[in-house]
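K.L.:
Sequence and predicted model, in that order:
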Amino acid sequence: MLASRSGFSPEALAVAKTYGIDTFTLEELDEAALKERLSPSSSLWLKSVRVTPTKVTVTTGLDDGLMPDLVTTFPDNLLYKHDGSELGSLRQLVELLLAADYPRQHLTENATDEHKFFELEWTPPAQGTPGALFMKKLEPTMLRLVTKIRMVGPCSVEIGRFDLRHGRIGNVEVSWGKAIVEGKDAMAVATRDSTGKKILSINFKGPASDASAA
């Protein structure tokens, strides 16, 4: 595929046709076309939220006649199933919880650049149900049901603004722009075809260049 902003000469089109190469010309949309086909906004905003759990506490008990324990944990503490088989580390569970849809959506929708810390609590399934979690108590040696996991730590919120340009390749409308997100150069490309199908992709490169930062 060949693309050009200024178009192709008849000779170039003939060569492309001979070799089966598709050609597209990137056309600027006029103001009327922008209002008709694209959102009136000329910017795209991207919010990124980064959280770092620095303290994880686990509440255990309520199933064995003993008082509940509040355990300050380490990342390599192990979790167990009801039969005593090893399930995995607490670090793995915390990573899964923070990557789940609900906390990610909640943070994205509600976090602002004023927030400096986060707190997340999760209640595991109850004893006797699939997914119940246990930690091993050493003295005396026994499994204790995990009833709550609490994660706290610093967070950072960054909002990147992509100032968009708009054009058209054939019958596909294209919007594109650059921004710096979390110190990296980012390129956003949004398309909409003749059926109304929309696709947005954002590509991150390395550390922001001086030119991008300016």
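P.N.:
Cool, got the structure. Numbers count the residues shown, from 1 in each chain.
K.L.:
switch to C-alpha atoms for all contacts and neighbour counts from now on
P.N.:
Fine.
K.L.:
just checking, next helix/strand downstream of the stretch of helix or strand residue 34 belongs to?
P.N.:
In this structure, residue 34 sits in helix 31-37 according to DSSP states H and E. Sequence-wise, the next helix or strand downstream of helix 31-37 (DSSP H and E) is strand 43-51.
K.L.:
dropping in the other structure now:
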Amino acid sequence: MQGVTVRSAPVPALIASTLPGAENAGKPGYYTVQKGDTLTRVALDHGQSWRDLVRWNSLSNAHLIEVGQVLRVLPPGASVEAKGVVVQPIGGSAEVVVSKPAASPPLPVAGTSTTTGNDDGLGFIWPASGNLLAGFDDVKNKGLDIGGKAGDPVLAAADGHVVYAGAGLRGYGNLIILKHNNTFLSAYAHNQALLVKEDQKVNKGQKIAEMGKTDADRVKLHFEIRRQGKPVDPAKYLPSR
């Protein structure tokens, strides 16, 4: 799916009240479209598939959303209180959708894992074998940058299915997003070739792309793990190497 056009003209209050979903503005599980948003970006920031957003919101044109429009970003009937969702848009400040803090992850059991994050048993692996170029930074870098040569294999870090494969998200180049469960997504950016399609199931360790430098200054893989839409440090979920 390509980038979704957003109408950015000012929206007077009287007109805004007639936009789709206006009656749900400010409610948990809903998001009000801002200038510069695309449906793909909104979906990624909330840990969802853009196709699910289309379905949940009965969007007749998946390529057009409007500033001020209110979108459902959690499944109908979902218990938002239990999810403890915190949404942090790419390059923006955090927007708390549900302020209830998430439960602390259980302490690791000796000999069972080298990671410090609770990954729901997914057992993430490194998606590329190159050297680490840049680590996670909550402000400057929402994931890890891994070096390599053009054409090097990019691997699925865990079992999942493809919820996005394309170049419609600015700053990410040729991008793949995998959804692993209702909690975790992973993203793989700047590829020179994408080897999987949307809705395709993939297995941990499967080659899903070839490393490249689309929308980047050098050949590298930018890799993100998102927990309920919020970028987290992948190093806490990956094995030592």
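P.N.:
Nice, I can see it. Owing to the predicted nature of the structure, the values given are computational and were not obtained by experimental measurement.
K.L.:
List the TM-score for the superposed pair.
P.N.:
With the length set by TM-score structural alignment, normalised by the length of the first structure, the two chains reach a TM-score of 0.20; 75 aligned residues with a C-alpha RMSD of 6.1 Å.
K.L.:
picking up where we left off before, identify each buried residue in the helix holding residue 34 of the first structure, please.
P.N.:
residue 34 (16 or more other C-alpha atoms under 10 Å).
K.L.:
tell me the contacts of residue 88 of the first structure?
P.N.:
Residues in contact with residue 88 of the first structure (C-alpha atoms under 8 Å, 6 or more residues apart in numbering) are 78-80.
K.L.:
Isn't residue 209 of the second structure up against residue 166?
P.N.:
No - counting by C-alpha atoms under 8 Å, residue 209 of the second structure sits too far from residue 166 to count as a contact (11.4 Å).
K.L.:
what touches both of the two?
P.N.:
residue 194.
K.L.:
doesn't residue 147 make contact with residue 121 of the first structure?
P.N.:
No - the pair residue 121 of the first structure and residue 147 fails to qualify as a contact (C-alpha under 8 Å) at a distance of 10.5 Å.
K.L.:
which one of the two has more residues nearby?
P.N.:
Comparing residue 121 of the first structure with residue 147 by other C-alpha atoms under 10 Å, the one with more neighbours is residue 147, at 22 against 14.
K.L.:
That one sits in which helix or strand?
P.N.:
strand 142-163.
K.L.:
Beyond that strand, next helix or strand please.
P.N.:
strand 165-169.
K.L.:
If we go by neighbour counts, what in that following strand is buried?
P.N.:
Residues of strand 165-169 of the first structure classed as buried: 166-169 (neighbour count, 16+ other C-alpha under 10 Å).
K.L.:
could you list every residue that touches the residue nearest to residue 181 of the first structure when sequence neighbours are not counted?
P.N.:
Spatial nearest neighbour of residue 181 of the first structure, chain neighbours left out: residue 160 (5.5 Å); criterion: C-alpha to C-alpha, 6 or more residues apart in numbering. When the contact criterion is C-alpha under 8 Å, 6+ apart, the partners of residue 160 of the first structure are 45-47, 179-181.
K.L.:
redo that, cut-off 6 Å
P.N.:
45-46, 181 (C-alpha atoms under 6 Å, 6 or more residues apart in numbering).
K.L.:
closest to residue 28 of the first structure among the buried residues of strand 165-169 of the first structure?
P.N.:
Nearest to residue 28 of the first structure among the buried residues of strand 165-169 of the first structure is residue 167, at 4.4 Å by C-alpha to C-alpha.
K.L.:
burial count for the nearest residue to the closest one once chain neighbours are set aside?
P.N.:
Excluding its sequence neighbours, the residue lying closest to residue 167 of the first structure (C-alpha to C-alpha, 6+ apart) is residue 28, at 4.4 Å. Using other C-alpha under 10 Å, residue 28 of the first structure has 16 neighbouring residues.
K.L.:
correct me, but residue 28 of the first structure touches residue 172?
P.N.:
No - contact criterion C-alpha atoms under 6 Å: residue 28 of the first structure and residue 172 do not qualify, at 12.0 Å.
K.L.:
before we move on, what SS does residue 88 of the first structure have?
P.N.:
When classified by DSSP: H, G, I helix; E, B strand; the rest coil, residue 88 of the first structure comes out as strand.
K.L.:
how much space between residue 7 of the second structure and residue 221 of the second structure?
P.N.:
32 Å (C-alpha to C-alpha, to the nearest Å).
K.L.:
Who has more neighbours out of those two?
P.N.:
Remark: of residue 7 of the second structure and residue 221, residue 221 carries more neighbours, 33 against 17, as counted by other C-alpha under 10 Å.
K.L.:
Can you tell me the element the nearest residue to that one once chain neighbours are set aside falls in?
P.N.:
Excluding the flanking residues, the one nearest residue 221 of the second structure by C-alpha to C-alpha, 6+ apart is residue 146, at 5.1 Å. In the assignment (DSSP H and E), residue 146 of the second structure maps to strand 144-147.
K.L.:
Run through the neighbouring helices and strands of that strand.
P.N.:
Under the contact criterion of 3 or more C-alpha pairs under 6 Å, 6 or more residues apart in numbering; DSSP states H and E, strand 144-147 of the second structure touches strand 132-134, strand 220-227.
K.L.:
one step back: neighbour-wise, which of the contacts of residue 88 of the first structure leads?
P.N.:
residue 79 (22 neighbours).
K.L.:
Regarding that residue, which helix or strand does it belong to?
P.N.:
Assigned by DSSP H and E, residue 79 of the first structure falls in strand 78-80.
K.L.:
Same list (the buried residues of strand 165-169 of the first structure) but as CSV, adding distance to residue 51 of the first structure.
P.N.:
Listed next are the buried residues of strand 165-169 of the first structure as CSV, based on distance: C-alpha to C-alpha, whole Å:
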residue, distance to residue 51 of the first structure
166, 34
167, 37
168, 39
169, 40
